[in-house]
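S.K.: Curious how this folds, go ahead:
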Amino acid sequence: MAPQIGMPQSGWGLKAMLAALMALTSLSTDIYLPAMPTMQRELHGDAELTITGFLIGFALAQLVWGPVSDRIGRKRPLLIGLALFVVGSIGCALSQSIAAVVFWRVFQAFGACTGPMLARAMVRDLYERRQAAETLSTLTIVMALAPIGGPLLGGQILRLGDWHDVFWLLAVVGSLMLWTLRRLPETHTPSRRATTPARTALSDYRTLLAHGPFMRNTLCVAFFYVGAYAFIAGSPRVYIEHFHIDAQHYGWLFGVNIVGVMALSAVNRRLVRRFSLGALLRVSTGIAAAAMLAGLGLGLGGDGGLLAVAAPVFVFFTMNGIIAASATAAALDGVPRLAGSAAALIGALQYGSGIVSSLLLAALADGSPRAMVGVMTVFALAAAAMAFMSREDRSTAPSARLDAPRP
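M.R.: Next up, the predicted model:
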């Protein structure tokens, strides 16, 4: 199926724009990971709270932007969001305390959330189920450059300057994206927009929460991301302080996981043509859970060294090349008229899951890898449970789709 509206959306230019939007969150989080130990020492506070603050703002703001985009289109919310992101980045760069950084990170997140959320909604505007999964896999390959390059770039910035400069760079990146995206076409045409007032957004979310196939696929990816964010929040301390990895080399250990994601995303573009999304989710979440169980076993049996942590984490992250694209496409397929609100709810649960990770790590971390690996294992199992509870026929049956005209 070709893109559904008559604009040049199918070219690589648009896909590059969408990939950049989806990468915005990863870049905002990952680029300053090598600086977190330094920020904690200089600002005398818990640097992990800066991730928590970002994720709180990111999760809550999406619930507002999603219904708005269903009613006024995707482009205007994107441009407003990027402007807020730039202001928030400047605020972070000028901060002199952890509390100030957390405040501006929340502000920054209110704008940043429009990128990945509306990029997913735009893919749903343009493509049907399987092509949406294939397109999301393509975007994942491109957007994976951010979490690979982010920590590496952040480490090099620390060699030349300090952590403030990391946020100045984010302000520059946001400004460049804002200028570039002026040419982005509107994918959500007036004839396809929700016609109910924005105040009915709570009703939209109640409808989505009660939609079984949508929620099973959404919780599958959300649980997986609890584990992913446990690594993102916990790995600087585990790798740099426990295993004594140099901050400048931390990015390589972080980035190798994303190489696995990129490789499997490329394979997934072909897999979605041959296998059902439900089958792909069951296999990929099962592999991720098995890898983390093995890693947990090695950890409980004693300190198995860096490889005992890095190898299971690599397998876990690699499965994201299937899980994120397939679960998102399957979830959005049944709710086309509410794609913006649905993408917002997926994003709120997906990225808000990092709040759970950071709180669990704050309560359980003892300086060893055990807490991080334990959280990743529990939620990998939960993601697999959601995948095995899903049934392809239920999510694709016409009666299960929320595409009937709304009053």
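
S.K.: only C-alpha atoms for contact and neighbour calcs from this point on.
M.R.: OK.

S.K.: Surely residue 68 touches residue 196?
M.R.: No. Under the criterion of C-alpha atoms under 8 Å, residue 68 makes no contact with residue 196, lying 10.8 Å away.

S.K.: So between those two, which is more surrounded?
M.R.: residue 68 (21 against 14; other C-alpha atoms under 10 Å).

S.K.: Can you give me the distance of the more buried one to residue 198?
M.R.: Distance, residue 68 to residue 198, by C-alpha to C-alpha, to the nearest Å: 7 Å.

S.K.: what do you get for residue 148?
M.R.: 38 Å.

S.K.: So the two - more neighbours on which side?
M.R.: Using other C-alpha under 10 Å, the more surrounded residue of residue 148 and residue 198 is residue 148, with 23 against 17.

S.K.: In space, what's closest to that one - neighbours in sequence excluded?
M.R.: Spatial nearest neighbour of residue 148, excluding adjacent residues (C-alpha to C-alpha, 6 or more residues apart in numbering): residue 255 at 4.2 Å.

S.K.: next structured bit after the longest helix seen in the chain?
M.R.: In the chain, taking DSSP state H as the definition, the longest helix is helix 247-274. Beyond helix 247-274 on the C-terminal side, the first helix or strand identified by DSSP states H and E is helix 277-300.

S.K.: other SSEs contacting that next one?
M.R.: With contacts defined as 3 or more C-alpha pairs under 8 Å, 6 or more residues apart in numbering; DSSP states H and E, the packing partners of helix 277-300 are helix 306-318, helix 320-333, helix 370-389.

S.K.: Second input sequence below; structure requested for side-by-side comparison:
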Amino acid sequence: MTWAHVGHARSSGNSAASGPVIARAIVRDRYEGNRAAQVMSALSGAMAVIPMLAPSAGVLIMKFFAWPAIFVALAGFGALILLALARLPESAPAPISERLTFGSVLGAFGEMLSRRAFLGYQMAGSFSFAAVFCYLSTVAYFLPDVFSIPTALFGYAFAMTVLGFMTGSLINARVVVRYGLDNTLRTGLLISLTSALAIALLSPNAAQFMPVMALLSCLFFLGVGLTSANASMGAISLFRERAGAASAVYGFTHALLASAIGALAGELYRGRLIEPALIILACAVLAISGLALTRSSQTAKET
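M.R.: Next up is the predicted model:
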């Protein structure tokens, strides 16, 4: 029974992983450049509401039903998505004649990650997301250990950070067309780096600065909200005729790096905030260093 549950969960995870990949590819098929980043930001802001509502919805279901009802609810949600997809037209401009093989998938990874601009956008988006995973992997520990926050209030603390990400995404949707994808990406990375540095400096005495730390956390997530859509659309737009493959490479690398950093953060946690704070700061530094690759690629193209 246990292995069956594990198998079903893995199958669900594999299926769910296709959602972000296809969504990014559809946005890229239908929109160009800054407009693509604007649409992706609006989608990201809307999707950020789901993590805020999902825990409360789960608790409500468990209050009235046994745990299998959670999976019934997920199945119902999946059925609604299928109904919506039935009315969604194909977004690719032309039929894809290339056969999908294991070799072609590996070739796409090599081709795309070897391009400096793609790697730069990948670093900016993936290390920003990895910092989020570091937070998610340790927040349930440092809230009670460092700030003495009871378990009952975890949802509110999490909602504050999600609100920061949602705000950043919606701000980006308003400003990216005016100021450009690369400029807003740079601004988001600078906001994240500055707030991560402040968190690291205050972390030895974090309990004394709890309101400030909460504000800095929201600010960090706001920066990630400004970064996320711009980094993904910047990378995928480099391969206009292969948006699906580019989205898959970006998403796989994105998730692999984030999960590795999250696992590392969990292993290094010692009941203090300093370890997660330093990992988040390191991720912010690596994320903003990706701009050097995108800039050097643009300079080479101009010359």
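
S.K.: rewinding a little: out of the helices and strands packed on helix 277-300 of structure 1, which one sits most buried?
M.R.: helix 320-333 (a mean of 28; mean count of other C-alpha atoms under 10 Å).

S.K.: Which residue numbers in structure 2 does that one align to?
M.R.: Aligned using TM-score structural alignment, helix 320-333 of structure 1 spans residues 224-237 in structure 2.

S.K.: How about stretch 122-137 of structure 1?
M.R.: Going by TM-score structural alignment: stretch 122-137 of structure 1 matches residues 26-41.

S.K.: Flag every buried residue along the matching stretch.
M.R.: Neighbour-count burial for stretch 26-41 of structure 2 flags 26-29, 31-41 (criterion: 16 or more other C-alpha atoms under 10 Å).

S.K.: circling back to that earlier point, could you give the angle of the longest helix of structure 1 to helix 306-318?
M.R.: Here helix 247-274 of structure 1 runs at an angle of 40 degrees relative to helix 306-318 (axes from the mean of the first three to the mean of the last three C-alpha atoms, to 10 degrees).

S.K.: Tell me the mean distance between helix 247-274 of structure 1 and structure 2 once they are aligned.
M.R.: In this overlay with structure 2, the average offset of helix 247-274 of structure 1 from its partner residues is 2.2 Å by mean C-alpha distance after the TM-score superposition for structure 1.

S.K.: quick one: buried residues of that helix?
M.R.: 247-251, 253-262, 264-269, 271-272.

S.K.: Tell me how far it lies from the chain's centre.
M.R.: The chain centre lies 14 Å from the centre of helix 247-274 of structure 1; the measure is C-alpha atoms, centre = their mean, to the nearest Å.

S.K.: Stretch 274-291 of structure 2 too?
M.R.: 15 Å.

S.K.: That one corresponds to what range in structure 1?
M.R.: So stretch 274-291 of structure 2 is aligned with residues 370-387, judged by TM-score structural alignment.

S.K.: can you check stretch 173-186 of structure 2 too?
M.R.: Counting by TM-score structural alignment, stretch 173-186 of structure 2 lines up with residues 269-282 of structure 1.

S.K.: Which helix or strand contains the residue nearest the centre of structure 1?
M.R.: Geometric centre of structure 1, nearest residue: residue 351, 5.7 Å, by C-alpha atoms, centre = their mean. Following DSSP H and E, one finds residue 351 of structure 1 within helix 339-364.

S.K.: which residue lines up with residue 211 of structure 1 in structure 2?
M.R.: Using TM-score structural alignment, residue 211 of structure 1 lines up with residue 115 in structure 2.

S.K.: and its match, how many neighbours does it have?
M.R.: Counted with other C-alpha under 10 Å, residue 115 of structure 2 comes out at 15.

S.K.: what does residue 334 of structure 1 give?
M.R.: Going by other C-alpha under 10 Å, the residues that sit close to residue 334 of structure 1 add up to 25.

S.K.: Then the one 3 residues further on?
M.R.: A count of neighbours around residue 337 of structure 1, defined by other C-alpha under 10 Å, yields 22.

S.K.: rewinding a little: can you tell me which of the buried residues of stretch 26-41 of structure 2 is closest to residue 72 of structure 2?
M.R.: Taking C-alpha to C-alpha as the measure, residue 72 of structure 2 lies nearest residue 26 of the buried residues of stretch 26-41 of structure 2, at 28.7 Å.

S.K.: quick one: that closest one and residue 91 touch, right?
M.R.: Yes. Using C-alpha under 8 Å, residue 26 of structure 2 makes contact with residue 91 at a distance of 5.8 Å.

S.K.: Indicate which one of the helices and strands packed on helix 277-300 of structure 1 is closest to residue 284 of structure 1.
M.R.: helix 320-333 (6.6 Å).

S.K.: That closest one vs structure 2, mean deviation?
M.R.: Averaged out, helix 320-333 of structure 1 is 1.2 Å away (mean C-alpha distance after the TM-score superposition for structure 1).

S.K.: How about stretch 286-297 of structure 1?
M.R.: When structure 2 is superposed, stretch 286-297 of structure 1 averages 0.9 Å from its matched positions, counting by mean C-alpha distance after the TM-score superposition for structure 1.

S.K.: hmm, who's touching that stretch?
M.R.: 308-309, 311-313, 315-317, 319, 370, 373-374, 376-377, 380-381, 384 (C-alpha atoms under 8 Å, 6 or more residues apart in numbering).

S.K.: thinking again about what came up before, can you add distance to residue 234 of structure 1 and give the helices and strands packed on helix 277-300 of structure 1 back as CSV?
M.R.: Output for these, formatted as CSV (distance: least, C-alpha to C-alpha, whole Å):
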stretch, distance to residue 234 of structure 1
helix 306-318, 12
helix 320-333, 18
helix 370-389, 6
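
S.K.: can you tell which of those is closest to residue 107 of structure 1?
M.R.: helix 320-333 (25.9 Å).

S.K.: between that closest one and helix 247-274, how many degrees?
M.R.: 50 degrees.

S.K.: just the angle between helix 320-333 of structure 1 and helix 339-364, please?
M.R.: Going by the same axes, to 10 degrees, helix 320-333 of structure 1 makes 140 degrees with helix 339-364.
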